[in-house]
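**Student:** sequence? don't have it. structure:
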């Protein structure tokens, strides 16, 4: 009888081992396809920076910026760069959709105080370029009248957006070319169009046909 019970224990132990092994294999087999179907492989992305950027904002809409551009804002005001096709406010040279900063209100002369918003380019590789420029078609309205004061500037970052320097500031209703020799030879150059101040309902700044690089 003792020998019989000993044989039973050995058989049960062997069967338990097989059961455990089978269980592990089953989980492993099922987990593979399930995980793959739940999380499809990520699309490959390129880290290569373009050596120039030309943006016409064609096809852009209220859904937000495209082609590596970003929009940011500071402060409590819910006003930032947007995109429009209203011809009455288009910058000279624009033929379609363009970027604009416009405040909120019930008339063309009303607007929003304390706006601080930037339209930021994708990173550009200017390595090997000696005389790069930023070019754009612009329509802007600038005032230094107290609380209605505004500023429009083109700024550069050579350190991934941690710090910015002004390359151009002013009021322009024409095609603008801004030399940026300080960015020559650098990779990862960011350009931003920075607006601050009182944003009118009639846009305070519109942009189109933006070029960054060397012609």
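**Tutor:** Looks like it arrived, so ask away. This one's a predicted model, so the numbers in the text were calculated from it and none came from an experiment.
**Student:** switch to C-alpha atoms for all contacts and neighbour counts from now on
**Tutor:** Fine.
**Student:** mind checking which helix or strand residue 17 is in?
**Tutor:** Counting by DSSP states H and E, the element that carries residue 17 is helix 2-38.
**Student:** what's the neighbour count on the closest residue to residue 150 other than its chain neighbours?
**Tutor:** The shortest distance from residue 150 to any non-neighbouring residue, by CA to CA, 6 or more residues apart in numbering, is to residue 197 (4.3 Å). Counted with other CA atoms under 10 Å, the neighbours of residue 197 add up to 22.
**Student:** helices or strands up against the one helix or strand residue 197 maps to?
**Tutor:** Here residue 197, judged by DSSP H and E, is contained in strand 190-200. The contact analysis (3 or more CA pairs under 8 Å, 6 or more residues apart in numbering; DSSP states H and E) places strand 190-200 against strand 111-120, strand 150-157.
**Student:** could I get those as TSV with distance to residue 55 and mean neighbour count?
**Tutor:** Formatted as TSV, the helices and strands packed on strand 190-200 follow (distance: least, CA to CA, whole Å; neighbours: other CA atoms under 10 Å):
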stretch	distance to residue 55	mean neighbour count
strand 111-120	12	21
strand 150-157	16	21
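**Student:** okay, the ones you listed in a markdown table with distance to residue 138 next?
**Tutor:** Listed next are those as a markdown table, based on distance: least, CA to CA, whole Å:
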| stretch | distance to residue 138 |
| --- | --- |
| strand 111-120 | 14 |
| strand 150-157 | 11 |
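**Student:** Out of those strands, flag the one nearest residue 6.
**Tutor:** Evaluated over these, closeness to residue 6 peaks at strand 111-120, with 78.1 Å, by CA to CA.
**Student:** Relative to residue 175, how far out is residue 197?
**Tutor:** When distance is defined by CA to CA, to the nearest Å, residue 197 is 23 Å away from residue 175.
**Student:** Put this next to the first one:
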């Protein structure tokens, strides 16, 4: 969506319009699912969510990346000018929504899951840095991705009116909870950042003689 049209939101009927091969692969998956529903009567539903954040998110994603690098006083890369806007949804609220769709959703229907928590990437970075008491001087701007969409904003009215779903977390309440989780679970994400988790199979099976390489 364009940055100068804050009144526009993605609805379930918004045409799929992709900007990169990556997003095209996700859109094509939706079309495949719908085709199986129409052609073979497969009982399907589709959910489309906004950007997720929260505990256990892989450290390469924006918010855990900011946290892990800021704690080590490393630079925080920000694409372009940081003005790209995303609607942020806590993973707990996303999981609740998926469960409701599975139990109560109508077959063949599409459901948007969003939190009305739009923030620019730069706002997100600065929010996390303030919470960690780290300087904004850690921010470094890098070349924007090709085909990078400027704004995502999802209208979850259908979820709210038909299934009674409402998010528990706002961005302002979810971010402190998320940061606290990463501070209390450093062993989990440090193991991933270091790449040590990739040696799990070697340690558990090959080194113990359970399988041959």
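**Tutor:** Yep, that arrived. Just so we're clear, the structure is a prediction, and the values are computed from it rather than from any experiment.
**Student:** For the two chains, what TM-score is obtained?
**Tutor:** TM-score of the superposed chains, computed with TM-score structural alignment, normalised by the length of structure 2, equals 0.20; 80 aligned residues with a CA RMSD of 6.3 Å.
**Student:** follow-up on the earlier one: tilt between the strand holding residue 197 of structure 1 and strand 111-120?
**Tutor:** Interaxial angle, strand 190-200 of structure 1 versus strand 111-120 (axes from the mean of the first three to the mean of the last three CA atoms, to 10 degrees): 170 degrees.
**Student:** next structured bit after strand 190-200 of structure 1?
**Tutor:** Next along from strand 190-200 of structure 1, by DSSP H and E: strand 205-213.
**Student:** Now do the buried residues in that next one.
**Tutor:** 205-213 (16 or more other CA atoms under 10 Å).
**Student:** Distance to residue 35 of structure 1 added to the residues you listed, as a markdown table?
**Tutor:** Shown next, in a markdown table, are those (distance: CA to CA, whole Å):
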| residue | distance to residue 35 of structure 1 |
| --- | --- |
| 205 | 49 |
| 206 | 48 |
| 207 | 46 |
| 208 | 45 |
| 209 | 45 |
| 210 | 44 |
| 211 | 44 |
| 212 | 43 |
| 213 | 44 |
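**Student:** Which one of those residues is nearest to residue 157 of structure 1?
**Tutor:** residue 212 (13.2 Å).
**Student:** Can you tell me the closest non-neighbouring residue to that closest one?
**Tutor:** residue 134 (4.6 Å).
**Student:** what's the answer for residue 192 of structure 1, then?
**Tutor:** Closest to residue 192 of structure 1 by CA to CA, 6+ apart is residue 120, at 4.2 Å.
**Student:** Next one: the one you found from residue 37 of structure 1, what distance?
**Tutor:** 36 Å.
**Student:** and if you look at residue 193 of structure 1?
**Tutor:** 43 Å.
**Student:** ok, these two, which is more surrounded?
**Tutor:** residue 193 (21 against 9).
**Student:** Touching, that one and residue 151? I think so.
**Tutor:** No - using CA atoms under 8 Å, residue 193 of structure 1 makes no contact with residue 151, being 10.5 Å away.
**Student:** In structure 2, where's the longest strand?
**Tutor:** The residue-count maximum for a strand in structure 2 (DSSP state E) belongs to strand 85-90.
**Student:** Quick one: list the elements packing against that strand.
**Tutor:** Using 3+ CA pairs under 8 Å, 6+ apart, strand 85-90 of structure 2 sits against strand 51-53, strand 118-120, helix 171-184.
**Student:** what's the angle from it to helix 171-184?
**Tutor:** Using the same axes, to 10 degrees: strand 85-90 of structure 2 against helix 171-184 is 60 degrees.
**Student:** Quick check: what element follows strand 85-90 of structure 2 along the chain?
**Tutor:** With DSSP H and E, the next secondary element past strand 85-90 of structure 2 is helix 91-104.
**Student:** And that next one, what does it pack against?
**Tutor:** strand 46-49, strand 51-53, strand 110-113.
**Student:** Could I get the buried residue list for it?
**Tutor:** By neighbour count with 16+ other CA under 10 Å, helix 91-104 of structure 2 contains the buried residues 91-94, 97-98, 101.
**Student:** Can I get the helices and strands packed on strand 85-90 of structure 2 in TSV including mean neighbour count and distance to residue 87 of structure 2?
**Tutor:** Formatted as TSV, those follow (neighbours: other CA atoms under 10 Å; distance: least, CA to CA, whole Å):
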stretch	mean neighbour count	distance to residue 87 of structure 2
strand 51-53	21	6
strand 118-120	19	4
helix 171-184	16	9
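**Student:** Now render those as TSV, adding distance to residue 36 of structure 2.
**Tutor:** Shown next, in TSV, are these (distance: least, CA to CA, whole Å):
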stretch	distance to residue 36 of structure 2
strand 51-53	27
strand 118-120	34
helix 171-184	36
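**Student:** quick one: which of those is nearest residue 22 of structure 2?
**Tutor:** That would be, of these and by CA to CA, strand 51-53, which comes in at 15.3 Å.
**Student:** helices or strands next to that closest one in the packing?
**Tutor:** Using 3+ CA pairs under 8 Å, 6+ apart: strand 51-53 of structure 2 touches strand 85-90, helix 91-104.
**Student:** give me every residue that touches the residue nearest to residue 168 of structure 1 when sequence neighbours are not counted.
**Tutor:** Among residues not flanking residue 168 of structure 1 along the chain, residue 154 sits closest, at 5.1 Å (CA to CA, 6+ apart). The contact partners of residue 154 of structure 1, taken as CA atoms under 8 Å, 6 or more residues apart in numbering, are 166-169, 191-194.
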